[in-house]
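> I'll drop the sequence and a predicted model, then ask my questions.
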Amino acid sequence: MGIINFGSLNIDRVYKVSHFVRPGETISSESYKCFPGGKGLNQSIAISRAGAKVTHAGTIGADGGFLKELLKQSGVDTRYVRESENVTGHALIQVSEEGENCIILYKGSNYENDVNFIDYVLAGFNSEDILVLQNEINNLEYLLQCGKQKGMRILLNASPVDERLKNMDLTGVTWLMVNETEGLEITGENKPERIAAQLLDKYPAMNVILTLGTDGCVYQNKENRIYQSCFPAETVDTTAAGDTFTGYFIASVLTGKSMEEALEIASCAAAMAVSREGAAVSIPIYAEVEKKLMDWHEIKH
């Protein structure tokens, strides 16, 4: 049993600004830094740092070799990371003084995953494995169909939401990870309980994980509803919060943790990530999360 993450590999160019640039406005950034990123890469690193085995599949350009190297150094199996002649996908990220972020994505080589490559990758996996997906690569619908046909358990982080994703058949998705904004886009509902209810009406076998920022998160399926509060953190950069949560959550599920434990571990890891700069580089290792959780439980008791 293992995890295959078919996901994006990006270069993040981060600009610290006093406020997000407005239409017609030109501002100077206070600083510039370049980081490895992409929801796929971030989640694979989070899964590995959480202690689970993960294989990453995706496409980089000639400028993206350091992304593959970082995955390797983080313990991720990179045999299915290939190189194309296109430029690597990248993101222009504004980070405000409050630590909030505003992102422009360029698809680049992330949109060069053809069906033959997908078939080649998934041939090495079966119904015992978990397929992790996000919406930053092409052929997502084909990946969902293939995963469903193979009987794989699928985790879909429905980000970013677009018209293409809204029209996809998600019946094969085991765990759907959305935040409030994405939930509103998909369902038209703005209350957490209504977002989950509408998704479960349409997909009764699904498990919905709704992240609510500083209000914590909710896990819901047809039988259970579990609420997990947010861990306190001094916010520096929220870029990798959701990816850290996703990676730690699915790693915890794979390694046999209860749903309550998985949500608590993922929430703690995400809180640690927002207190650090950058995306992939901000993701904590499991020993750090374990210590923070132990300290937290001691304080509570």
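Here it is on my side, so go on. Numbering: from 1, shown residues only.
> CA only for contacts and neighbour counts going forward, please
Will do.
> Now do the strands in the stretch 201-301 of the chain.
All strands of the stretch 201-301 of the chain, identified by DSSP state E, counting those that start in this stretch, fall at 207-211, 217-220, 225-228.
> Excluding sequence neighbours, find me the nearest residue to Gly37.
Asn10 (4.8 Å; CA to CA, 6 or more residues apart in numbering).
> Verify the stated contact: Gly213 with Cys230.
Yes - counting by CA atoms under 8 Å, Cys230 is a contact partner of Gly213 at 7.4 Å.
> and the gap between the closest residue to Asn179 other than its chain neighbours and Lys257?
Setting aside the residues directly before and after it, Asn179 is nearest to Thr211 in space (CA to CA, 6+ apart), at 4.6 Å. Remark: distance between Thr211 and Lys257 (CA to CA, to the nearest Å) = 19 Å.
> putting a second one here so we can go through both:
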Amino acid sequence: MKVLNFGSLNVDYVYSVDHIIVGGETQLSEKMEAFCGGKGLNQSVALARAGIEVYHAGITGNDGGMLIDACKENKIHTSYLKKLPVKGGHTIIQVDKHAQNSIILYGGTNQMLTVEFIDSVLNDFKPGDYLVLQNEVNLLDYIIDAAYEKNMKIILNPAPYNDNINKCDLKKIDILILNEIEGYQCTGEKEPEKIIDELNKKYPDTEIILTLGVEGAIYSNGKERIFQSAFQTDAQDTTAAGDTFTGYFLAAIIRGYCKEDAMRIAAKASSIAVSRAGAIPSIPHFYEVINLL
């Protein structure tokens, strides 16, 4: 069994501000830091630091050296990474004094996948292998269809939610992990229980995890529901919280933990991540999480 993450790689430019800027406003940033990020890379790092061997597939630009180095430093396989001589994906992130963030995403090379490249990568994977996906790369619908035909186990975090998700057959997803905002965008419901109810109706064969920030998270497979409360922490930066949760939940399942324990481990890992600055630098290692549980 192998784990493939077909996902984004971004350089995150993080600006510390007093409050999230509004239209027409100019504000002095207290500091600016550059981090490796992208939902895809964040989730690969979370998987790797949780002890899972992971292969990352994607495209970087001429500014992607630090991203490839980050993969190697975290023992993520880089044989499916391609580099193009153009501007790569990046984000501009505001983080306010309450640790809330606002993100502008430029797709860059993350939006330059081709059918030929996707096929060449998936050819090396077999039925039962895991495929981790987010919505920061193009041709997401094609990747899902191709992986489904190979009987791979597909895990999707549909963020950021946009029309590309509507092109995808979510009935082919094995595990769908999303937050309240994405849940509303997907179902039109705002209350967590109603979001879960609607998702279970629409995708009866899909396991659903709805993350609720400080309110915790809910797992449902249509037959049982598991509520996991959030661990209290001194929040510094919530940027990689959801990606850490996603990576750690899947890692715990692969390592043989039951759903209840996997939810607890993922919640603890996420709480550690929000107590630290940055995306990748904030993601804990497995021993840290277990020692604190």
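In hand now; what should we look at? The shown structure was predicted, so the numbers you read here are calculated from the model rather than taken from an experiment.
> what's the TM-score here?
Overlay of the two chains. TM-score (TM-score structural alignment, normalised by the length of structure 2): 0.99; 293 aligned residues with a CA RMSD of 0.7 Å.
> still on that earlier bit, for the strands of the stretch 201-301 of structure 1, state which one has the densest average packing.
Ranked by mean neighbour count, those are led by strand 207-211 with a mean of 24 (mean count of other CA atoms under 10 Å).
> helices or strands next to it in the packing?
Other elements packing on strand 207-211 of structure 1 under the criterion 3 or more CA pairs under 8 Å, 6 or more residues apart in numbering; DSSP states H and E are strand 175-179, helix 180-187, helix 192-202, strand 217-220.
> now with 6 Å?
strand 175-179, strand 217-220 (3 or more CA pairs under 6 Å, 6 or more residues apart in numbering; DSSP states H and E).
> Run through the residues that contact Ser8 of structure 1.
Ser8 of structure 1 is in contact with Gly38, Lys39, Gly40, Asn110, Glu136, Ile137, counting by CA atoms under 6 Å, 6 or more residues apart in numbering.
> Distance of the spatially most central residue of structure 2 relative to Thr211 of structure 2?
By CA atoms, centre = their mean, structure 2 has its centre lying nearest to Asp243, at 3.7 Å. Going from Asp243 of structure 2 to Thr211 of structure 2 by CA to CA gives 11 Å.
> List the buried residues of stretch 156-174 of structure 2.
Judged by neighbour count (16 or more other CA atoms under 10 Å), stretch 156-174 of structure 2 contains these buried residues: 156-161, 164-165, 168, 170, 172-174.
> Ignore what I typed, I meant stretch 228-239 of structure 1.
Gln228, Ser229, Cys230, Phe231, Thr235, Val236, Asp237, Thr238, Thr239.
> ok, now stretch 82-101 of structure 1?
82-84, 86-96, 99-101.
> Just the terminal-to-terminal distance for that stretch.
29 Å.
> contact partners of stretch 128-148 of structure 1?
So stretch 128-148 of structure 1 is contacted by 1-6, 8, 110-111, 152-160, 172 (CA under 6 Å, 6+ apart).
> try stretch 63-83 of structure 1
Val54, Thr55, His56, Ala57, Gly58, Thr59, Ile60, Gly61, Thr88.
> Out of the residues you listed, which is nearest to Ala269 of structure 1?
If you rank those by distance to Ala269 of structure 1 using CA to CA, Val54 comes first, at 17.9 Å.
> Quick check: that closest one vs Asp12 of structure 1, distance?
Counting by CA to CA, the gap from Val54 of structure 1 to Asp12 of structure 1 is 22 Å.
> do the same with Thr239 of structure 1
10 Å.
> likewise Glu136 of structure 1?
14 Å.
> dump the residue contacts of the nearest residue to Ser29 of structure 2 once chain neighbours are set aside.
Take Ser29 of structure 2 and drop its neighbours on the chain: the residue closest to it by CA to CA, 6+ apart is Val17, 5.1 Å away. By CA under 6 Å, 6+ apart, the residues touching Val17 of structure 2 are Ser29, Val95, Asp96.
> Looking at the residues you listed, which is nearest Pro127 of structure 2?
Val95 (41.3 Å).
> what about the closest residue to that closest one other than its chain neighbours, distance to Ile154 of structure 2?
Using CA to CA, 6+ apart and skipping the chain neighbours, the partner closest in space to Val95 of structure 2 is Asn101 (4.5 Å). With the distance defined as CA to CA, Asn101 of structure 2 ends up 29 Å from Ile154 of structure 2.
> Can you name the next helix or strand after whichever helix or strand Phe117 of structure 1 is part of?
With elements taken from DSSP states H and E, the one containing Phe117 of structure 1 is helix 115-122. Downstream of helix 115-122 of structure 1, the first helix or strand assigned by DSSP H and E is strand 130-134.
> ok, average deviation of that following strand from structure 2?
For strand 130-134 of structure 1, the mean deviation from structure 2 after alignment is 0.2 Å (mean CA distance after the TM-score superposition for structure 1).
> and the next element down the chain from that strand?
With elements assigned by DSSP H and E, the helix or strand that comes after strand 130-134 of structure 1 is helix 140-149.
> how big is the angle separating that next one from strand 130-134?
Helix 140-149 of structure 1 runs at 160 degrees relative to strand 130-134, counting by axes from the mean of the first three to the mean of the last three CA atoms, to 10 degrees.
> Show me how far helix 140-149 of structure 1 is from its chain's centre.
Mean-position distance between helix 140-149 of structure 1 and its chain equals 18 Å (CA atoms, centre = their mean, to the nearest Å).
> mean deviation of that helix from structure 2?
Counting by mean CA distance after the TM-score superposition for structure 1, helix 140-149 of structure 1 comes out at 0.6 Å.
> And for the residue nearest to Gly37 of structure 1, the neighbour number?
By other CA atoms under 10 Å, 31 other residues sit near Asn10 of structure 1.
> What separation do you get for it and Ile137 of structure 1?
11 Å.
> And Lys191 of structure 1, by the same measure?
For Lys191 of structure 1 relative to Ile137 of structure 1 (CA to CA), the value is 29 Å.
> Comparing the two, which residue is more hemmed in?
Neighbour tally, Lys191 of structure 1 and Ile137, criterion other CA under 10 Å: the higher count belongs to Ile137, 23 against 12.
> The more buried one and Ser28 of structure 1: what is the separation?
Counting by CA to CA, the gap from Ile137 of structure 1 to Ser28 of structure 1 is 31 Å.
> next one: Asp169 of structure 1
Counting by CA to CA, the gap from Asp169 of structure 1 to Ser28 of structure 1 is 43 Å.
> do the same with Lys68 of structure 1
32 Å.
> Thanks a lot, catch you later.
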